[in-house]
Structures are given as C-alpha cells and as structure tokens.
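Undergrad: here is my input; please provide its structure:
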Amino acid sequence: MEQHDHPWSGTIFVDGSFRKPEGGGLLDIRDKSSDEVLATAGSASIADVDTAVASAVTAQRDWAARSYAERAAVLRSVAAVLERSTGIRELIMRETGSIGGKADYEIAAAVSELTEAAALASRPVGEVLQTSHAGRLSLCERLPVGLVAAITPWNFPLVLGMRVIAPALALGNAVLLKPSPETPGCGGLAIAELFAQAGAPRGILQVLPGGEEVGRRLVEHPDIAMVHFTGSTTVGREIARATGSLLKKTSLELGGNNALVILDDADVDQAAMIGAWSSFHYQGQTCISAGRHIVDRAVADAYIRNLTDRAAAITVGDPFRQQTGLGPIINDAQLARARRLLGDAVAGGARVLTGGSNDGRFFRPTVVVDVDPASALWTEEIFAPIAPIGIVDGVDEAVALANDTRYGLVSSVLGADVHRAGEVARRLDCAMVHVNDATPQDEALAPFGGIGDSGLGGRAGGDANLEEFTELRWRTLSSSPVHYPY
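TA: All right, here's what the predicted structure looks like:
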C-alpha cells in the first residue's frame, strides 16, 4: 500500500464528496507496527462540522421520505461493495495493528450489520392502540430521530462504525461519523468510499475525522438529535454531562472489567483455551475482553498451568509482515498504561508467570496470579494482553467476586453441568452473559450494551435498534371534529 493511493487522501467527506477541510489540517494514517505513514486524512474544523450538519439536515428529510425498499437497496449495495473490496483488509490490519483473522472478522461483521439493517428497514414502525373515545383511531408510530452523531473507537473501527451507521440509516436518519484519530482510514474515510461507490444519496453520511473539538461540536450542535459514543467510561461521562444539560438522546457503549468464571467441574483444557482467547485476542484491546479470571480452587492449579503454557506459545510481531498471533499495542500511551497497571500489581505482591515484557509496542501475553483485589489491574479495564487470576472456594464466592465491580458489560461461566453454569450466569450483574464460551461475542441480531459504568442508553443490534434510533409518537385521527364545553 503506497502512501496517498486513496481517492480520499487528505480529505473529509461532506455532502457526498471528498473535500479538503477548512484550514487544511491533516491526520496521519500510520501502520501501528512500523509507524510508517500509509496515507493522510483531512482533519475537520468546527466550520466543517457546521457545513456537514447543514447538508445532513436537508438530506435526512429526503432520505426519511423514501420508501423502505429504497433505503434497504442502498444498504445492500454498500454491503456488496464491501464484499468486493480488495484494500480494506490490509488497511484494517495495518491501521489497527491486527492479524488477518481480525480484519476478516470485521469485514464479515460489517457486511452482516448492513444486510440485517436492510431487513430492519421493512419492519413495522407502529401499532394501533385501544381507545375509549368513539370515532377515534389511536396510533403509536416510530419516527427517525433525525441527525445521529456517531463517535467511534479505534479497536474495531469498521464494524463499530457500521453498527451505528447501518441501522440508523435503515430507519430514516442521517449519520455524522467522527472516527478515532488513531483510525481515520478504515474507521471513517474508507467507509465513506464504500457509500460513494454504492451510489448512496448525498448527505446521508458525513465523515469528519478530527480531534476533541470536532467531537465536542457534534455533541453540542443544536441540530444533532442523538449522540452515540463507543469508548472509554471517562469520556462517556463527559459526553453524558454535556448531552444531559441539552436534554439530547444519548447512547453510550463504554468499558468493561469482565469476569470469566471457571467452575470446579470445568474441562480445564477447554477453559484455558477460552480464557486465552478471551484475554489475549487482539492484544486484549476490546471492551469485551476478560479482565478477571475467577477460578475455583479445585481446578486452579491445572487451569493456571494450561493458560500459562498457551500464553507462552503465542507469537507476537508485525501481523502484516509475518505469521503471528498478536500485533502491537495501539500506541505508546496505551502501552505505558499497561506497564503501569502491571507494575503496580507486582509491587503489591502479584506474580507474573509468563510474559510481562515488551519489545517496543509488542507486549507479550501475560498471566498474573496473587493479584490484590484492590489493585487497579483487578478493578480497572486493562486493554492489554494481561490475564489476572483470582482463586475462589465455591460458587457463592465466585459470584460475589465477579459482581464486585462498577462495570456491567459481559461475563462468561464455564462448567460441565450446563444447567448449574446457567444458574451461576443468571446471578451475574451484567448486560450480556455466555455459558461455555468466550467473553468476546457480538452478533448483528443480538442486543449489545452494558449497565453501570459500562453503558448508558439502549442497546445496539436486532430489534433493539428500533428503540435506539427512533422516537415514539402518539397520533390520533377522529372521524369528525370533537366538541368540547368551550
């Protein structure tokens, strides 16, 4: 991939066209393994945001007036373009520092989001209500929210962008997308290129790479009806404060400190395989990674040995230039945070059984035992390939430890007796839970989101998207004018 070989190099995407931003700012698109500059993206200004919003206001009204069949056809066309795309896989690998399998997953998942959203467009959007008034027809109908600002993260930028864009458009909204500055290519402008190639109507999707000031203007703009943010709990709180004062619809999909519970009857080999995937997949840089391995003492020694062996066998390196299991941590700040969390835990008595070292941003998968439950490594989201282990005696202690967190995103329970494991899962305080599977799970038809510090608002996926991206309106029709006393 040569630098500047994209039609969108140096641009933003406003009113259906790639254009230079006002002020001419640029963002480098870098290979996260080599730090090579692959291309540039335009860096939007506040003036660009205002121009994009003005375009989207008009476009959204026209788009919402189209038939469901027309909206669905556009989404299917975008899916077809994505399936034929030859360059986006490489861009995902290099811009996010991921192995090829992760890039393949993102593409397939983004296609699924588009095709499922196309089906969503034809869903019923209202119902007839009972009424005590003779001659009145009482209806409840769903209307598009209007303009949706989507502020997306760097870890799965293609699919997490499409998770908002596709259903929001299917239901008649327009979307203004601000991708992370770490991934303005595959998380933003490459998505715009898909829509442009598919012949999507002008203005229904605007892409505005940029910094905090762009995000702040999107959040505060009076014509933006809804803000959907995926990212850290810290930033989510700031957005919630701003949108709360504006009484603006908000959906926040935030971090997680997810528990993987291994019961005393679990198959240790299978559990360690699931545990390794849950904590190390994509360098542990997902909100649904396992941050706490809670293991019954009866199987703890065997589980720890097996997980340690698996971690030690994983290869780490540049995934674009060699066959490897893990790539780099996304940036130096994230690396420094991982080193600090691990170092503080070790200073508090934790022991590293394997890993714990790094070569530049390439961080070895790490297994840690004897972790103080009060340490940040145990209580905070890690976002690095580190697996802290805690040992418990019995189910009640496991449930109590799993629930001892401010987060509430996802948990998994592993055990041979599926009914018993299911009962344990039922007791866990989280929005998503899996039995005998890894914590990282996501399907376009399933409601995805969190409670507590893991989220605010609704859910993304399946029928939940109807709630997420529409507003309810009560409408009545009377057969003749109603008479009142005055």
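Undergrad: okay, CA-based contacts and neighbour counts for the rest of this
TA: Noted.
Undergrad: against which helices or strands is the helix or strand hosting residue 169 packed?
TA: Following DSSP states H and E, one finds residue 169 within helix 157-170. Other elements packing on helix 157-170 under the criterion 3 or more Cα pairs under 8 Å, 6 or more residues apart in numbering; DSSP states H and E are helix 68-84, helix 100-120, strand 147-151, strand 174-178.
Undergrad: one more sequence to fold, the one below, so I can look at both together:
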Amino acid sequence: MSERNTPELAPDAEWGLYVGGEWTSPSDAGTLEVVDPATQEAFTEVPSVGTEVVDEAYETAAQAQTEWAKVPPQERADIVAQSISLIHDHHDELVDLIVREVGGTHLKAETELHIAEGIMNVAASFPFRDGGSHEKSIIPGKENIVERDPVGVVGVITPWNFPFNLSMRAVAPAIALGNSVVLKPAPDTPITGGLALAAIFEEAGLPPGVLNVVAGDDEEIGDHFSGHPVPEVMSFTGSTEIGKRVAKRAAEQLTEPALELGGNNVHIVTDDADVEYAADAAAFGSFVHSGQVCISINRHLVHEDVYDEYVEVMTERAESLPTGDPKEEETIVGPVINESQRDKIVSFIEETVDAGATLETGGDHDGLVVEPTILSDVTNEMAAACNEHFGPVAPVIPFSSDEEAIEIANDTRMGLSGSVHSDDLGRARRIADEIETGMIHINDQPINDEPHIPFGGVKESGMGRYNADAILRKFTRTKWTSVMHEQREYPF
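TA: So this is what the prediction gives:
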C-alpha cells in the first residue's frame, strides 16, 4: 500500500480507502466508478477493497478503541464539535459533492448537512451523559453501581439516498461514546457516505484507527462485513430485504443489529382537511429528492368527498415542479441514483396503470430523471402502492371512512412513518393512534427527522431506534458492580 495525504473535499479529488489513519490505494484493489446521475458519467473513482482489507480495518478499529475509550469526555466532545465547525468551513464543497455524487438538488444537499450537524450537536453531549447510577440493594450494607461503557467496535453500513447524514447519525454518536467504527458506504456514494466523513474527522484530530472507511462491491464484501466477529453492534440502513440478511449474519456472531429499513408510508387526508395545504405537504413529502427517501409518502389515502379535488391540486403541483440537472439551483426533481432504480420505478407505474389506475400526469423519464407522477383510481394491491417505489410517484387511494383509512394504512408489512391531515385535531389524533408505525405526523408530511427525537419503525421497517438516548443506549452497555461495605451473613 502507498500512503497518501488527506484528499481535498472535491469531486475530482484522488480518493483512497481510510484505515488506521492512513489514506491508501492498495495495489491489488479494484475500483468503484463514482457516477454523476445527472450526466451518467463517472467523475472519479475509489479503491474497491476485498475481504482482507475489511479484516484489517476491524482489527485496527479494535486496537484503537481500547485507548480511545480512555480519552476524557471533554476531548471526545471537542473532536465532534470541531468536526461540526469543519462542516461549516467546507460547506460549499460538501454541497457540491452531494449534488454530483448523489444527484441531490441544492435544497436536498443543504437539508442533509443541516440534519447531520444537528445529529452531531446532540452527539457532542453524549460523553457527559453516558454515566451510570447508584441503585439501592435488597441486601443490607451493599452498594450497587451501574456503569455505561462503550460497546467496542461498531460496524456501519449506509445507503446512497442520504449518505452523509445517515452515516453521521451512527458514526458521530459511536465515536463520542468511546467506540471505534468501521464504515462501509454504499457503492454508489463512497465519498459522501464515508470518505468525506473520514477527511473531516481526521482534520478535527480524531486519533488513527478510531474511524475506518472501506468501500467495496456488496457482492464481494457485504456478507463478510456484516458477519464479521469483531463488531459488537452492526448498524444498517437500507432495504428490508438486505436488512434481514445483515441481521442474520450479525446474529450468527452475537452482534447486536441496529436496523432502519424500508417504508410504505401513508398520507391520510380526511374530508374536513384543508385540501390545498394537504397537497402542499404531500408535494414535498412525495417529490423531495425524487422520492428517494425511506420516510417519503408512498401512498396517499384521501376521503372520497375531497378525492377529485385533491387529485386535481396534486396534478397541478406535480406539473409545476422544475425537473432536470440538480446542478441548476432551480431544479426540484433531479435524477434517481441509477438505471436500475429508474427502471424499477417506471415498471411500478406501468404495472399500476395496467391494473386499472389512471395516469394523471408524468410516467415518463429523461435519462435518470423520472417525471413527477400522479396516479388516481389506485387500490392498495397495485404495484406502486404495495411496494416501496422510492421514486417521484404519488398513488392516490380513496376511502369512505376513518376506519377504512386505518385498515388500508395498516395493510402493509412496513411501519416506518406517516401523516394525517384533518381540521379536527382530536379526529386526527385518533386516526394517528391506530396507525401501526414508529412515527406519524399530524397536519404535516412524513419526512421529519429531529436529532433529539427517537427515529425508527415497527414491523418490517426496522429494529431499534436512532437519535437521542436511544442511540446512546445502543452504543453503550451496562456493567453492574456491587460493593459489600460490611460482612454479609450467608445461610451456610
């Protein structure tokens, strides 16, 4: 391996992998082309490693964690705080990277950085909040001490849709709490999902080996990474199908999984809702980042009395959105990540129309830019409704009663997020309480993420929660120490 200096945070920089505090390009490594979805052309490449480098990264992380856990809490907090400052300093470069690598619009890139900074601000408080407690004992003269220690090494696998903040929500808390990390970003987004984070934390002064980033083909290293014996926690964000496989591999090593998986989120609009406002919320919740958000609206459930009006307003909203290259600041709907994703979205649209739905607008594509699409006369069994379409598609399903809306909403194996619109807040709350989901938002839309609020789903949408005290508990473990302060009498 040849050592290199830290790369600049620029799309055309010469990137390598990051293990043990060194930027290296293994001579025997393949490469991953990093493609701009807007042009479908590669603008750089990164090394694609094999299983041997994954082993090295985990071993390095385990060695570094022992000393990192001894670092005083103020120093760990300062590293995270300095990293936040560096994100501010490199703001424009990071926005450019997200736009180029992810195909995100400027609005999306700004939002992603804002969410990441919020996560880091909360994480910076963790070194002072991971203390234990003294508990009373049932035995006279005994003192009980419950301490929280870092788990050790955390493995992190992250997706391509919001790579920077979805990596940061695991990396920053894990590091702040005294753990080390091996991060495997998605092959489509190795820079903003991993290598950019490594560059920022290195510049902030993080000791070598505490954060390690390996990029590689999922087929080659995915199972080896998730089934490795070193990590104590395996954090995964992605599809339910792959999440189950990751969880199984981790469990075989008694590694605890932390999973945030797919969604099939509803946007319920009652007959007394403000239709214009509900459609405004729905346009954002369906079309931001071309619908490539796990908590975006997948199904619009609308009362039959306002159904036609809602479809008409949503069609107007969809047709008014600027589409195209996200490097143009006015673009709202840019490209999806790759051809495979585009073809899946278009297939869901075509299957839904073939099943009897009406295509109100959209349905076509230009390169990887799928038109904002409105489908009416949809039922819950149609392809665009029963599958997580992950695209700029709004299937609109009618209902006649609150009970029917609840039944349709819950008729899915997913349960991540959702929203309910009604002028009667009591009614909205009653509906929301019956929806089987980890998160739901009244008179809003499902795309919400606040760093101090637990984030996660139920059913097949995940295991555990991110953010706030939930992630603090996930990345630490309790140790009970008892002290007898006087001699104890035993029964024999």
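Undergrad: out of the helices and strands packed on helix 157-170 of the first structure, nearest to residue 428 of the first structure?
TA: helix 100-120 (27.4 Å; Cα to Cα).
Undergrad: what range in the second structure does that closest one sit on?
TA: The aligned range for helix 100-120 of the first structure in the second structure is 106-126, by TM-score structural alignment.
Undergrad: contacts for stretch 411-430 of the second structure next, please.
TA: For stretch 411-430 of the second structure, the surrounding residues in contact (Cα atoms under 8 Å, 6 or more residues apart in numbering) are 262-274, 278, 295, 297, 380, 386, 431-432, 436-447, 456-462.
Undergrad: quick check: the residue nearest the centre of the second structure vs residue 144 of the second structure, distance?
TA: Central residue check for the second structure by Cα atoms, centre = their mean: the C-alpha nearest the mean position is that of residue 166, 4.0 Å away. For residue 166 of the second structure, the distance to residue 144 of the second structure (Cα to Cα, to the nearest Å) stands at 37 Å.
Undergrad: which position in the first structure aligns with residue 48 of the second structure?
TA: Aligning on TM-score structural alignment places residue 48 of the second structure opposite residue 43 in the first structure.
Undergrad: which residues of the stretch 201-350 of the first structure fall in helices?
TA: 212-220, 233-246, 268-280, 297-313, 332-347 (DSSP state H, counting those that start in this stretch).
Undergrad: can you put the ones you listed in CSV and add mean neighbour count and distance to residue 27 of the first structure?
TA: Converted to CSV, the helices of the stretch 201-350 of the first structure look like this (neighbours: other Cα atoms under 10 Å; distance: least, Cα to Cα, whole Å):
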stretch, mean neighbour count, distance to residue 27 of the first structure
helix 212-220, 19, 13
helix 233-246, 15, 21
helix 268-280, 24, 29
helix 297-313, 18, 35
helix 332-347, 16, 17
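Undergrad: need those in TSV (columns: distance to residue 403 of the first structure).
TA: Putting the helices of the stretch 201-350 of the first structure into TSV (distance: least, Cα to Cα, whole Å) gives the following:
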stretch	distance to residue 403 of the first structure
helix 212-220	33
helix 233-246	18
helix 268-280	18
helix 297-313	18
helix 332-347	21
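Undergrad: of the ones you listed, which is nearest residue 445 of the first structure?
TA: Short answer: helix 268-280, nearest of these by Cα to Cα, at 21.3 Å.
Undergrad: now do the closest one: which range of the second structure does it align onto?
TA: If you align by TM-score structural alignment, helix 268-280 of the first structure falls on residues 275-287 of the second structure.
Undergrad: tell me roughly how far the matching stretch lies from the first structure on average.
TA: Compared with the first structure after fitting, stretch 275-287 of the second structure has a mean deviation of 0.7 Å; criterion: mean Cα distance after the TM-score superposition for the first structure.
Undergrad: how far does that stretch sit from the chain's center?
TA: On the basis of Cα atoms, centre = their mean, to the nearest Å, stretch 275-287 of the second structure sits 22 Å off its chain's mean C-alpha point.
Undergrad: also stretch 402-420 of the second structure?
TA: Counting by Cα atoms, centre = their mean, stretch 402-420 of the second structure is centred 22 Å from the centre of its parent chain.
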